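*Asks:* using only what follows, build the 3D model:
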Amino acid sequence: MTDSTEPKKFYVTAGNARTFIRAVLTGNGVPQENATIVADCVVAADLRGVDTHGINRIPSYMARIRQGVLNATGSPELHQITRVVAQVDGHNTFGFLSAHLGMSSAVSMAQTYGIGMVSVKHSNHFGMSAWIVQQALDAGMMCLVFTNSSAALPVWGGREKLMGVSPIACGAPAGRTKPFILDMAPSVAARGKIYKAKRRGEKIPVDWALDAEGRPTDDPAAALEGVMLPMGGPKGSALSIMMDVFSGVLSGSAFAGHVTNPYDPSRPADVGHFFVAIKPDLFMDLEEFKERMDYLYQRVVRSERMAGVNRMFFPGEIEQLTQEERTRSGIPYVQAEIEELNKEAELVGAEEIVVSHC
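*Replies:* Model (predicted):
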């Protein structure tokens, strides 16, 4: 039974969502080819249930274009360093474009040489990391996906924002079972969940963040004025520093707390990324690798359950099941989200987003 206090949901098909995003992007000067890539990546997040990194990010991206701190018309540029190493200069375009080019290059090198590594500089937020992992999986590759982000976490023992809530992601293909897809932030919760709660007028769990005075809070607005909390204490803090080393220090992008917040219109974000693609059959036959992955999957999901647990899931499996469901039923949004998106359409004379049913 549905809770009467739960906001009414409006459903949009993935196709209609992509069409809407492309229209808003091209209306803001983004070339059609680039708009298609961004739309595909954004909708992939909503389909997987990662609503914090989906279509609701479009207004903030468009605001940065209007404020002149995100390059709408440009494209990233690839520089080959060695046969298995390349760098992408994002030229302050969408992070989706830089990441797509970076992983494409890493996959291409790996197909020839077994491994490919790409560093990305001068980029922007690229949404959900899992779509980049899926790009590698679709090419039959294993992968690592790192990025840094604007300061939101204290280092362990501190109280100032210094490290980003920077996700670590990786993946490996399988045979008959679900592939392995890990996409996680080093914080107790992703910062996007706090923005989502604020947008929807909801509270957050008190163990997610501290307010500006260093006190636990369930108010998302107060949390955004304070700091996120790292998962596992010093372990989460160390992971966030690792992301900064590989994504910021190595690439030549901003690091050590100097990545610009995506909601700060004062200057470009200067985000850095790091991608590795690996052929899974480097040390054994591909079919043997897939059989071993299938065996690992079965061992995980069939392992003995703790009290109260009805089903075990492989990393990324819940999101894959959500994608299957939302592909059938549509992506749910609340009224305030639909209204905010339609404001963006109105600004460029595009059609409003098509709601399938509610």
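
*Asks:* going forward, measure contacts and count neighbours with C-alpha atoms only.
*Replies:* Noted.

*Asks:* quick one, helices of the stretch 201-350 of the chain?
*Replies:* Assigned by DSSP state H, counting those that start in this stretch, the helices in the stretch 201-350 of the chain fall at 220-225, 234-244, 286-301, 317-329, 335-348.

*Asks:* in TSV, list those along with mean neighbour count and distance to residue 135.
*Replies:* Putting these into TSV (neighbours: other Cα atoms under 10 Å; distance: least, Cα to Cα, whole Å) gives the following:
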stretch	mean neighbour count	distance to residue 135
helix 220-225	21	32
helix 234-244	21	21
helix 286-301	16	18
helix 317-329	16	14
helix 335-348	16	27
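
*Asks:* what's the closest of the ones you listed to residue 78?
*Replies:* When these are ranked by proximity to residue 78, the top entry is helix 234-244, at 21.5 Å, counting by Cα to Cα.

*Asks:* how about the strands in the stretch 101-250 of the chain?
*Replies:* Listed in chain order, the strands of the stretch 101-250 of the chain (DSSP state E, counting those that start in this stretch) span residues 115-123, 142-147, 151-153, 163-164, 168-172, 180-184, 209-210, 227-228.

*Asks:* one more, for comparison:
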Amino acid sequence: MTTIDAERLEVFAASLLEELGAPADTAAKVAVSLVDADRTGHTSHGVLRIPTYGEMIADGVLVPDAEPAVEQSAGGTAVVDGGNAFGQLVGRRAVDILVERASEDGIAGVGIRNATHLGRIGEWAEQVADQKLCFLSFVHTSGGGLVVAPAGSTTRRFSTNPITAAVPTFDQLPFSLVLDMATSQVAHGKLDAAEADGKALPAEWAVTPEGEPLTDPSEMGSFREGDEWGAIRPLGGTTAGHKGTGLAVMAELFAGLLGGGPVAGQRDPQSWFNNGAFFIAIDPARFGDRDRMADQVQAFVEHFRAADSHPSVAAGDAAGSSPLLPGEAEYQTAQERAEDGIPLPERVVTQLTELADQYDIKHPFTDE
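*Replies:* Below you'll find the predicted structure:
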């Protein structure tokens, strides 16, 4: 691992994005979001993505100087067409509208289409919860980049279709409660991160075409290389995969019907992914007293923290060793990395260094 200060990484990431065609202001905003993902422990959605964005730009599926536009707007609803801009711009635009409308009307919904890659959805959830609003979202990939099989199958029919929810804690905690989860056993980016770290995959994460556990992430290939490598399992795996399948179906249709983009089955599944989504925000103050809600949060947190951490009960392959509230791991990681810097896998450092050399940009990974 190579460790780097967040501010230096942001400057470097913005420089690379500008070379890929992004205007300076856009590059800076995207870099902030990418480094925020690295800071909170989500390497899969951090600067690791920049080479992929470069490929998307080269293939014409990401337009680096595009800006999102509001296509429909009425009352507490709106539809944002990303215009194939950087998804980090689209997410910001959607959140701005969502917060404004929910603050005015008590509840708001924003459909999103053509957003390329929205990045870490937890970032948008946190921004809404910071305004003392509740948040819920459904995200899909508009029929492209399918990597997840339904329960009982090895045929890819979904993306990882994340569902995200957030609740403000009314100053009872230094972070909002944010659940940001794939409806598959694991997000696809976690497989990239495992390969970058040289780690094997847990047997319950993915499956070969023959139905056997797929544990070598280097065998997975690209989501655009046909059906040779198998699929990621739905959330619940071999025990309760029907539940993850059901959640994936709902995320697919909420995002597609309300965002307006195509759903799986309406376009070439080997094409690039293009996020669509439906974001919801609710002002809890319209439903009761904030002081009462703060007391409720405090009581629940105390109740939750009273649970024991039993050494013989596993929390899961992607979880820590003790019970944590949703969003707590990200908060703890961000605090640590503010002091110690952001660790990057060597494969990511190599890819970014090669991209920097291609554009004759000085990289920050050595002091030379």
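
*Asks:* TM-score of the superposition?
*Replies:* Taking TM-score structural alignment, normalised by the length of the first structure as the basis, the two superposed chains have a TM-score of 0.90; 344 aligned residues with a Cα RMSD of 2.0 Å.

*Asks:* surely residue 46 of the second structure meets residue 35?
*Replies:* Yes. Using Cα atoms under 8 Å, residue 46 of the second structure is in contact with residue 35, at 5.6 Å.

*Asks:* spell out which residues are contacts of both of those two.
*Replies:* Common neighbours of residue 46 of the second structure and residue 35, counting by Cα atoms under 8 Å, 6 or more residues apart in numbering, are absent.

*Asks:* tell me which of the strands of the stretch 101-250 of the first structure sits most buried.
*Replies:* Burial among the strands of the stretch 101-250 of the first structure, expressed as mean neighbours by mean count of other Cα atoms under 10 Å, is greatest for strand 163-164, which shows a mean of 30.

*Asks:* where does that one end up in the second structure?
*Replies:* Structural correspondence for strand 163-164 of the first structure: residues 158-159 of the second structure, per TM-score structural alignment.

*Asks:* quick one: distance of that stretch to the chain centre.
*Replies:* Distance of stretch 158-159 of the second structure from its chain centroid, counting by Cα atoms, centre = their mean, to the nearest Å, is 14 Å.

*Asks:* residue 351 of the second structure pairs with which position in the first structure?
*Replies:* Using TM-score structural alignment as the criterion, the counterpart of residue 351 of the second structure in the first structure is residue 340.

*Asks:* please name the nearest non-neighbouring residue to its match.
*Replies:* Taking Cα to Cα, 6 or more residues apart in numbering, and ignoring the residues beside it in sequence, residue 340 of the first structure has residue 59 as its nearest neighbour in space, at 7.4 Å.

*Asks:* ok, that neighbour touching residue 339?
*Replies:* No. Counting by Cα under 8 Å, residue 59 of the first structure does not reach residue 339; the two are 11.0 Å apart.

*Asks:* want to throw the helices of the stretch 201-350 of the first structure into JSON lines with distance to residue 166 of the first structure?
*Replies:* What follows is the helices of the stretch 201-350 of the first structure, written out as JSON lines (distance: least, Cα to Cα, whole Å):
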{"stretch": "helix 220-225", "distance to residue 166 of the first structure": "16"}
{"stretch": "helix 234-244", "distance to residue 166 of the first structure": "6"}
{"stretch": "helix 286-301", "distance to residue 166 of the first structure": "27"}
{"stretch": "helix 317-329", "distance to residue 166 of the first structure": "19"}
{"stretch": "helix 335-348", "distance to residue 166 of the first structure": "25"}
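
*Asks:* and residue 146 of the first structure, which of those is closest to it?
*Replies:* Scanning those with Cα to Cα as the criterion, the closest one proves to be helix 234-244, at 6.1 Å.

*Asks:* and the most centrally placed residue in the second structure, what does it touch?
*Replies:* The central residue of the second structure, meaning the one whose C-alpha is nearest the mean C-alpha position (Cα atoms, centre = their mean), is residue 120 at 2.9 Å. Counting by Cα under 8 Å, 6+ apart, residue 120 of the second structure touches 33, 37, 42, 45.

*Asks:* make it 10 Å
*Replies:* Residues near residue 120 of the second structure by Cα atoms under 10 Å, 6 or more residues apart in numbering: 33-34, 36-37, 42, 44-46, 87-88, 91, 162, 180.

*Asks:* state the distance from it to residue 46 of the second structure.
*Replies:* The spacing between residue 120 of the second structure and residue 46 of the second structure, counted by Cα to Cα, to the nearest Å, is 8 Å.

*Asks:* same question for residue 132 of the second structure.
*Replies:* Looking at residue 132 of the second structure against residue 46 of the second structure, where the rule is Cα to Cα, the gap reads 26 Å.

*Asks:* against the second structure, where does the helix or strand residue 40 of the first structure falls within fall?
*Replies:* With the criterion set as DSSP states H and E, the secondary-structure element containing residue 40 of the first structure is helix 32-47. Residues 24-39 of the second structure are where helix 32-47 of the first structure aligns, with TM-score structural alignment as the criterion.

*Asks:* please apply the same query to stretch 121-136 of the first structure.
*Replies:* Counting by TM-score structural alignment, stretch 121-136 of the first structure corresponds to 113-128 in the second structure.

*Asks:* distance between the ends of that stretch?
*Replies:* The distance separating the two terminal residues of stretch 113-128 of the second structure, taken as Cα to Cα, comes to 20 Å.

*Asks:* burial count for residue 81 of the first structure?
*Replies:* The number of residues packed around residue 81 of the first structure, counting by other Cα atoms under 10 Å, is 11.
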